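[1] After the sequence you'll find the predicted model.
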Amino acid sequence: MLLRSVPRALSGLLLCLAVLLTGCASTDTNPSTGTTSTDTPTGTRDSTGTRASSDTPAPTGAGTPTATLSWAGGMSTVAESRLPAEARRTLVLIDRGGPFPYAKDGTVFGNFERLLPLHERGYYHEYTVPTPGERDRGARRLVTGLHDEVYYTDDHYESFRAVLR
């Protein structure tokens, strides 16, 4: 009888540990400054989630290694010109502020996977990159930050690459 309950108890303990480690905290802490994410200033977005015209444009050297280090945090990168054609077309729509083909385009991306740099909720917005042959939204997305950062995923948030523009 005892041998049967040990695996169940161990499974329950592991489940509790997993929940604890995934971060049940309501605020994020910025590891570089020690401040909570609510202390971090942000840019503005209009009601559709696109950049407001008052935001500062990206510097012309945004594709340089120093610009990459400042916001990509050492993650993998991809040049905009190396993105699939559908992703480049989606970037054009993002830059124009739409219109977008999917109702969920421009909605807040929660970064629950914590693969992108940590910021307060509302900092990131996601956009669908159509996949030829898919009947639904597919797995490809572009995620933008309030300061002109762009990230690309082709595996539905399992991994990201910073887009160098």
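    Happy to help now that I have it. Residues are numbered from 1 along each chain as shown.

[2] Please make it C-alpha for all contacts and neighbour counts, starting now.
    Will do.

[3] can you pull the buried residues of stretch 66-83?
    Buried residues in stretch 66-83, counting neighbours by 16 or more other CA atoms under 10 Å, are found at 68, 71, 72, 77, 78, 80.

[4] quick one: which of these is nearest to residue 119?
    Within those, proximity to residue 119 (CA to CA) peaks at residue 71, which comes in at 11.5 Å.

[5] and the buried residues of stretch 66-83, which two are the farthest apart?
    Using CA to CA, the buried residues of stretch 66-83 span at most 16.0 Å, a distance reached by 71 and 80.

[6] Now do the contacts for the closest residue to residue 128 other than its chain neighbours.
    Spatial nearest neighbour of residue 128, chain neighbours left out: residue 141 (4.7 Å); criterion: CA to CA, 6 or more residues apart in numbering. By CA atoms under 8 Å, 6 or more residues apart in numbering, the contact list for residue 141 reads 87, 126, 127, 128, 129, 152, 153, 154, 156.

[7] Now with 10 Å, please.
    87, 90, 105, 126-131, 151-157, 160 (CA atoms under 10 Å, 6 or more residues apart in numbering).

[8] Weed out the non-buried ones from these.
    Counted by 16+ other CA under 10 Å, these give 87, 90, 105, 126-131, 151-154, 157, 160 as buried.

[9] Which of the residues you listed fall in strands?
    Judged by DSSP state E, the buried ones among the contacts of residue 141 include 126, 127, 128, 151, 152, 153 as members of strands.

[10] could you point out the longest helix in the protein?
    Across the chain, the helix with the greatest residue count (assigned by DSSP state H) is helix 2-21.

[11] Below is an additional structure, to be compared with the one above:
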Amino acid sequence: MRHRSVLPLLLAGLVLLAFLAFGGTGFLGQLTEDTTPEGTSSAVPAPSAAPGTSASPGQVNPSGLPEVRESALPAEGRRVLELIRAGGPYRYSQDGQPFGNFERILPRRDRGYYREYTVPTPGESDRGARRIVAGADGEKYYTDDHYESFKYIAEGS
């Protein structure tokens, strides 16, 4: 008899665990956030800019990641930056969709803070591995290896 009363509790626990694990920045997101001994977040605040707009030239790199000058990006990357600044139109339906930052390479932010955009790769039959990820405060990052590494884009240079 005892196993029958435990089964519903076990199932409810599994459902709750799945909800928390896939529910974005809920309870589990708070547990994984780095904190200082005083309990405050250790995330570096990003400079302010209107969402969807470009970061101002000379913006401080909020990530500590290596930087790449805008002028050093491939031509396709520079075109995608122009499209992001103009608000589109984008080539792929996935462009402008939320980027989950599951790799945790970029600074931790609330779910939906980052958006991803495809940087086309000549000769590729699919979207390829190159992306620009834009933060709501205007900072942008480039990856050419499908999120294995990122570089902060120093815009205007």
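    Yep, it's here. On a predicted model such as this, the values are computed, not experimentally measured, just so you know.

[12] Assuming the best superposition, what's their TM-score?
    After superposition, the two chains reach a TM-score (TM-score structural alignment, normalised by the length of the second structure) of 0.69; 123 aligned residues with a CA RMSD of 2.6 Å.

[13] quick one: what helix or strand has the spatially most central residue of the first structure in it?
    By CA atoms, centre = their mean, the first structure has its centre lying nearest to residue 143, at 4.7 Å. Per DSSP states H and E: residue 143 of the first structure is located in strand 141-144.

[14] Which part of the second structure matches that strand?
    Using TM-score structural alignment, strand 141-144 of the first structure lines up with residues 131-134 of the second structure.

[15] mean shift of that stretch relative to the first structure?
    On superposition with the first structure, the mean distance recorded for stretch 131-134 of the second structure (mean CA distance after the TM-score superposition for the first structure) is 0.2 Å.

[16] Looking for the alignment partner of residue 92 of the first structure in the second structure.
    Residue 92 of the first structure maps onto residue 82 in the second structure, by TM-score structural alignment.

[17] Quick check, that match in contact with residue 88.
    Yes: counting by CA atoms under 10 Å, residue 82 of the second structure does reach residue 88; the two are 8.5 Å apart.

[18] so what's residue 99 of the second structure up against?
    Counting by CA under 10 Å, 6+ apart, residue 99 of the second structure touches 111, 112, 113, 114, 115, 116, 117, 133, 134, 135.

[19] what's the counterpart of it in the first structure?
    Using TM-score structural alignment, residue 99 of the second structure pairs with residue 109 in the first structure.

[20] any idea how far that match lies from residue 99 of the first structure?
    Residue 109 of the first structure sits 19 Å away from residue 99 of the first structure, going by CA to CA, to the nearest Å.

[21] now the helices for the first structure?
    Using DSSP H, helices in the first structure cover 2-21, 65-72, 85-96.

[22] Nearest to residue 164 of the first structure among the ones you listed would be which one?
    That would be, of the helices of the first structure and by CA to CA, helix 65-72, which comes in at 7.4 Å.

[23] which position in the first structure aligns with residue 7 of the second structure?
    For residue 7 of the second structure, no residue is aligned by TM-score structural alignment.

[24] Can you list the helices and strands that the helix or strand hosting residue 7 of the second structure packs against?
    In this structure, residue 7 of the second structure sits in helix 2-22 according to DSSP H and E. Packing partners of helix 2-22 of the second structure (3 or more CA pairs under 10 Å, 6 or more residues apart in numbering; DSSP states H and E): helix 27-32.

[25] list the buried ones in the helix it packs on?
    Buried-residue list, helix 27-32 of the second structure, by 16+ other CA under 10 Å: residue 29.

[26] who's in contact with the residue nearest to residue 92 of the second structure when sequence neighbours are not counted?
    Spatial nearest neighbour of residue 92 of the second structure, chain neighbours left out: residue 118 (7.2 Å); criterion: CA to CA, 6+ apart. Under the criterion of CA under 10 Å, 6+ apart, the neighbours of residue 118 of the second structure are 76-77, 80, 90-96, 127-133, 143.

[27] what's the answer for residue 91 of the second structure, then?
    Here residue 91 of the second structure is in contact with 80, 83, 117, 118, 119, 120, 127 (CA under 10 Å, 6+ apart).
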